[in-house]
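Asker: Let's see this in three dimensions:
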Amino acid sequence: MNDLAAIKAAARKLAFARRKTLFENANAAQAGYLSEVLAGYRGVPLSGFMPIRTEIDPVPAMAEACAYGPVGVPVIIKSGQPLKFSRWTPDTSMVAGAFGALIPERADFFEPEILIVPLLAFNRAGGRLGYGGGFYDRTLELLRANRPTMAIGFAFAGQETDDLPLESTDQPLDLIVTEAGVIDVGT
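Answerer: Reported below is the predicted structural model:
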């Protein structure tokens, strides 16, 4: 393991522990600010995520967005490959996918223009520490090569840190939404 990989592994371990405490103290209104942000993009195809482990829950905001346009969830097709996105509604029949995240039983793939991105840690410059598989980085790079694609990091406010071990392949977030408010990247 090289030095940066070891540093990232240690940062992930700390971030998981910090997020666990935040998750245990969370209330049901976690997605309120996310709903407000998405209301400004009604009808724009977007993808959320089905929360796993101690991730903040975007599902209420995703359910609201379904009334105005297509909403999907990520599907891991193969390790080392970009994600695909399958349409989702609150009534979609779901099955366990990779890493235990729920995915639609019947795939109906589309290309979102907004991605709500889970994370372990973030900084105000739009840096994001993920789980290490590179799925969102590969996906955002591919989508952004074709057209503007917005990446909204969704996390607990307590996941913010100034010390993120980032690489040139890490795709930046355009906006960060927490249960405590909205952070405009770079301001």
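Asker: all contacts plus neighbour counts: C-alpha atoms, from now on.
Answerer: Noted.
Asker: Now do the closest residue to residue 154 other than its chain neighbours: how many residues are near it, please.
Answerer: Using CA to CA, 6 or more residues apart in numbering and skipping the chain neighbours, the partner closest in space to residue 154 is residue 177 (5.0 Å). Around residue 177 there are 24 other residues, counting by other CA atoms under 10 Å.
Asker: cool, the one 3 residues further on as well?
Answerer: Summarising burial for residue 180: neighbours were counted as other CA under 10 Å, giving 15.
Asker: another one to check against the first:
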Amino acid sequence: MTETSPPLTKTRLRQLARRTRAEAALRDPGAGRSLAGLVHSLGLAPKMVVAGYWPLKGEMDPLPLMEALAAEGHLLALPAVTETGGTLEFRPWTPGEVLEPGPHGTRHPSAASPIVPQALLVPLLAFDRRGFRLGYGGGYYDRTLSDLRRRGAVPAIGLAFAAQEVERVPTDPWDIALDLVATELGVIVTAAK
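Answerer: Next up, the predicted model:
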């Protein structure tokens, strides 16, 4: 996705990014399957707790990658929004487990004892090589990553179509950078790593 000056606001970039992502998803609806082949390129330690997400329409599908991670012995979790303006809660999840509807069109496991993820797979609308991502504007992932990283290193891996890359995502002081971005074309190590 390319745009020229003037610099885009987050609001305008979100509009453009949604369209770009939708077009990429239509061109390659099976792109998520290619992520499963990148499981060893993510640099995750054995048997980590990895939090993914349930894909919304047009998002890069993380499920094939999550199934590959589970096959490698990683424990999986999915996020749940439990408080508007709060951090995400992560609940254990096994592929095939029935999910409940959540806010914003999400799906999550039923209430269970939350677990603390050791790595996050993160959805996005746009990303840049510095590692910054444009999300939906709720700030859930930035607040959650900030909270998790106060306790220790937690790799954040964005999942996207290659077409979602932009030259520069507008940032605010509270934005948290990703370590890697996995696309259907491979893994991008960001400047934040």
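Asker: Please enumerate the strands of the second structure.
Answerer: All strands of the second structure, identified by DSSP state E, fall at 49-51, 75-81, 88-93, 100-101, 107-108, 119-122, 126-127, 133-134, 156-159, 180-183, 186-189.
Asker: check contacts around the most centrally placed residue in the second structure.
Answerer: The second structure has residue 122 as the residue nearest its centroid, 1.2 Å off, counting by CA atoms, centre = their mean. Taking CA atoms under 8 Å, 6 or more residues apart in numbering, we find residue 122 of the second structure in contact with 52, 53, 141, 156, 157, 158, 159.
Asker: Equivalent analysis for residue 63 of the first structure, please.
Answerer: 89, 90.
Asker: and if you look at residue 34 of the first structure?
Answerer: Residue 34 of the first structure makes contact with 58, 61, 154, 177, 178 under the criterion CA under 8 Å, 6+ apart.
Asker: still on that earlier bit, how about TSV for the strands of the second structure, with distance to residue 19 of the second structure added?
Answerer: Below are the strands of the second structure laid out as TSV (distance: least, CA to CA, whole Å):
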stretch	distance to residue 19 of the second structure
strand 49-51	26
strand 75-81	25
strand 88-93	27
strand 100-101	25
strand 107-108	23
strand 119-122	19
strand 126-127	11
strand 133-134	14
strand 156-159	17
strand 180-183	17
strand 186-189	22
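Asker: hey, which of those is tucked in deepest?
Answerer: Mean neighbour count (mean count of other CA atoms under 10 Å) peaks for strand 126-127 among the strands of the second structure, with a mean of 29.
Asker: so that one matches what in the first structure?
Answerer: Strand 126-127 of the second structure corresponds to residues 121-122 of the first structure when matched by TM-score structural alignment.
Asker: Stretch 50-60 of the second structure now?
Answerer: The aligned range for stretch 50-60 of the second structure is 46-56, by TM-score structural alignment.
Asker: Distance of the residue opposite residue 92 of the first structure in the second structure once aligned relative to residue 107 of the second structure?
Answerer: Alignment note (TM-score structural alignment): residue 92 of the first structure maps to residue 97 of the second structure. Per CA to CA, to the nearest Å, residue 97 of the second structure is found 11 Å from residue 107 of the second structure.
Asker: what does residue 96 of the second structure give?
Answerer: 13 Å.
Asker: rewinding a little: any chance you could list what contacts the match of strand 126-127 of the second structure?
Answerer: 15, 128, 129, 130, 155, 159, 160, 161, 162, 164.
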